[in-house]
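Chemist: predicted model and sequence below, questions to follow.
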Amino acid sequence: MYQLLDPSRFVVFITGATSGFGAAAARRYVAAGGKVIATGRRKERLVELQQELGADNCHIIELDVRDRAAIDAAIAALPEPFAGINIVLANAGLALGLQPAAETDITDWETMIATNVTGLTYTVRALLPGLIARGGGHIVTLGSVAGDYPYPGGSVYGATKAFVKQFALNLRSDVQGKNVRVTNIEPGLTETEFSLVRFKGDEGKAAKPYEGTTAMNAEDIAESIFWTTTLPAHVNVNRLQLMATTQAFGPFDIYRG
C-alpha cells in the first residue's frame, strides 16, 4: 500500500467551494489536517463552511473566477498561514440548459464558456508560478465524462469539458521538470446541485436524472481527488474518469425518418 504524504503540509486553493465537489473536498482536506482556501460566489455558504471547519483551517474568499483581477488580488492578499499553496483544485464550473443547439439561450453558452474555460485558465495562470517557485505542487482540474461522450443538449458544456481535459494534458507538458503534477478528474452521474443549477432551480427537472438509480455523490469525488494528491510525489494520475456503477454507455443514436 502507498505511504501517504503528511496531510498537514497541504494548503489547498479551491474554486467553487460553496457546494458539491468543492465543499466536500474542503472538508476532506481539513479532516486530514490540511488548510484550505475556499472560494466561491456565495458568501453566506463560505461563511457557513468556515464556521464548520474553523478559521484556522479554512480561509474564505468571495470570488468569481471570471474576474481575473479579483483572482490576482485575492492571491496577493492571502494571510501567511495560507500563502504557501501547494494544491490547486480548479473546480468552479457549471452546466446550463439542455435544449437543442438551435433553441438554446446563447447567454447560457456564454456563461459556461466564461466559467468553465476562461475562469479555469485565469485560476491556473494566477497560481501556477507560485507552485513552481515553492518547489512544486499539484493542479487538479474538474472535467467530466461529457468531455469524451456526447449527449443531446450537451454541446457547449461537453465542449468546455473537452477543453479542460486537453488543457490539463498540455499543462503537464508545460510543467515538465517543475515538480508540478496535473490531474483531470472526470466524473459521470453524481448527485449534487449540478442539475439544480442546470435547470435553474426547477427541482422537478433536477431530480429526474437521479430517479430510480444510485448516483455517485460529492464525497465520492472528493475522496478521489484527495487520493490523487496523496500518492507518492513521483506518481502522477493524468486522468481519472469515474462513473456510477448504474451508468454505462448507450448505443449509437440513429435517426429513422
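Modeler: Looks like it came in fine.
Chemist: going by C-alpha atoms from here, please, whenever you check contacts or count neighbours.
Modeler: OK.
Chemist: pull the contacting residues for the closest residue to residue 242 other than its chain neighbours.
Modeler: Take residue 242 and drop its neighbours on the chain: the residue closest to it by C-alpha to C-alpha, 6 or more residues apart in numbering is residue 187, 4.8 Å away. Contacts for residue 187 were tallied using C-alpha atoms under 8 Å, 6 or more residues apart in numbering; they are 143, 144, 145, 221, 241, 242, 243.
Chemist: one more pass at 7 Å, please.
Modeler: The neighbourhood of residue 187, defined by C-alpha atoms under 7 Å, 6 or more residues apart in numbering, consists of 144, 145, 241, 242, 243.
Chemist: quick check: closest non-adjacent residue to residue 65.
Modeler: Setting aside the residues directly before and after it, residue 65 is nearest to residue 119 in space (C-alpha to C-alpha, 6+ apart), at 4.6 Å.
Chemist: from residue 219, how far out is residue 238?
Modeler: As judged by C-alpha to C-alpha, to the nearest Å, residue 238 and residue 219 stand 21 Å apart.
Chemist: in stretch 28-37, which residues are buried?
Modeler: Along stretch 28-37, the positions that meet the burial threshold by neighbour count (16 or more other C-alpha atoms under 10 Å) are 28, 29, 30, 34, 35, 36, 37.
Chemist: nope, stretch 146-164 is what I meant
Modeler: If you call a residue buried by 16+ other C-alpha under 10 Å, then stretch 146-164 has these buried ones: 146-147, 153-164.
Chemist: alongside the first one, take a look at this:
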Amino acid sequence: MAIVLVTGATAGFGRAIAQRLVSEGHRVIGTGRRKARLDALRETLGEAFLPLELDMTDRTGIRSLPDTLPPEWREVAVLINNAGLALGVGKAQEADIDDWETMIDTNVSGMVEMTRAFLPGMVQRNAGYVLTIGSIAGSYPYVGGNVYGATKAFVAQFMRNLRTDLLGTAVRVTNIEPGMCGGSEFSAVRLRDEEKGRDVYKGTDPLTPEDIAATISWLVALPPHMNVNAIEMMPVCQAAGGLAVDRRRD
C-alpha cells in the first residue's frame, strides 16, 4: 500500500479522503492549519495517519517538507492537492481584492508549490500519482465565480501540462472537477455564514465528500499504466447547460 499526502485534511473532502484511504490500508499524511482537528483524526485513524500542521501559503514550510518528514514517511507515492477555497460571490467590480489574493495564494500558489516539492522524488522513483481537486468552475463561468473560477481553470491547464512534461515517466496525473457538493465547509467559508452556507443546498441532492473519496479510491487502485486525465462530476440535480442573455427593449 502507498504513502499518501492529502492537503486540507481537517474537514470536508480532505478528511473523507484520509478516512477512506486509511481504511483501505494506505498510510496517509494529512496537512492543515487546524492542529486540534488533525490530532482528533489521528485519534480516530491511528498510526496509519500522520497529522501535520501546515498553511498552504507557507512556501518555506512546503519546500522543506520532503526532507523534514519522518524518514519512514518520505516516499510519498500519491499527492492529493485538496486544499482550496472560494471567498465571496460578488461580481468582479464589487469583489474584495484581498479575497482574490487569498484564493490565488491557496488554490494556485500553494498547489504548485506542493506539487513541485514532491514531483522530483516521484520522477526519480519512476512511480507516483498527483491528483488535484479542481472544479467545474474552471470550465463554466457563473456570476460571482470570477477569480475562483480562474484559479480552477489554472489548475486544469497546469495538470494538462504536467502530464505532458511527465511523458516518458510512469507518474500519473488527474484533475478531479466536482460540481455542487454538500457536506463540507465550502459554502459556509465562501459566504462567511454557516446558515447561508447550508441554504445553498436546500432542495438539492448534492455530491458528498464521500463521493469524492470514493472516486479517488477508484483512481488510486487503477493499473499503473492507466492515466485518467480528468474527471468532471456533478449531482443529477445540476447541469452545465444554459446560456444567460440580457434582453433589452428599445
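Modeler: That came through, no problem. Nothing here was measured: the structure is a model prediction, and the numbers come from that model.
Chemist: which strand runs longest in structure 2?
Modeler: Across structure 2, the strand with the greatest residue count (assigned by DSSP state E) is strand 171-178.
Chemist: elements contacting the helix or strand just after it?
Modeler: Read in the C-terminal direction, the helix or strand following strand 171-178 of structure 2 is helix 186-191, with elements assigned using DSSP states H and E. Applying 3 or more C-alpha pairs under 7 Å, 6 or more residues apart in numbering; DSSP states H and E, one finds that helix 186-191 of structure 2 makes contact with helix 194-199.
Chemist: circling back to that earlier point, can I get the contacts of residue 187 of structure 1 in JSON lines including distance to residue 86 of structure 1?
Modeler: Putting those into JSON lines (distance: C-alpha to C-alpha, whole Å) gives the following:
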{"residue": "144", "distance to residue 86 of structure 1": "24"}
{"residue": "145", "distance to residue 86 of structure 1": "27"}
{"residue": "241", "distance to residue 86 of structure 1": "23"}
{"residue": "242", "distance to residue 86 of structure 1": "25"}
{"residue": "243", "distance to residue 86 of structure 1": "28"}
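Chemist: mind picking the two most distant members of these?
Modeler: In the contacts of residue 187 of structure 1, the most distant members under the criterion C-alpha to C-alpha are 144 and 243, with 9.7 Å between them.
Chemist: those two: which has the busier surroundings?
Modeler: Between residue 144 of structure 1 and residue 243, counting by other C-alpha atoms under 10 Å, residue 144 is the more crowded of the two (25 against 16).
Chemist: map the more buried one onto structure 2.
Modeler: Structural alignment places residue 144 of structure 1 opposite residue 135 in structure 2 (criterion: TM-score structural alignment).
Chemist: if I pick the residue most central in space within structure 1, what's in contact with it?
Modeler: To find the centre residue of structure 1, average its C-alpha atoms and take the closest one (C-alpha atoms, centre = their mean): that gives residue 91, at 2.0 Å. Contact analysis of residue 91 of structure 1 by C-alpha under 7 Å, 6+ apart lists 14, 15, 16, 22, 141, 142.
Chemist: now with 8 Å, please.
Modeler: Shown in contact with residue 91 of structure 1 (C-alpha under 8 Å, 6+ apart): 14, 15, 16, 17, 21, 22, 140, 141, 142.
Chemist: residue 134 of structure 1 too?
Modeler: Applying C-alpha under 8 Å, 6+ apart, the residues near residue 134 of structure 1 are 84, 86.
Chemist: quick revisit: please say which position in structure 2 the residue nearest to the centre of structure 1 maps to.
Modeler: Using TM-score structural alignment, residue 91 of structure 1 pairs with residue 82 in structure 2.
Chemist: got it, and residue 25 of structure 1?
Modeler: The pairwise alignment with structure 2 assigns residue 25 of structure 1 to residue 17, based on TM-score structural alignment.
Chemist: on that earlier part again, mean shift of the longest strand of structure 2 relative to structure 1?
Modeler: Between strand 171-178 of structure 2 and the aligned residues of structure 1, the post-superposition mean distance stands at 0.2 Å (mean C-alpha distance after the TM-score superposition for structure 1).
Chemist: where does that strand end up in structure 1?
Modeler: When structure 1 is aligned by TM-score structural alignment, the counterpart of strand 171-178 of structure 2 is residues 180-187.
Chemist: from the chain's centroid, how far away is the matching stretch?
Modeler: Stretch 180-187 of structure 1 sits 9 Å away from the centroid of its parent chain (C-alpha atoms, centre = their mean, to the nearest Å).
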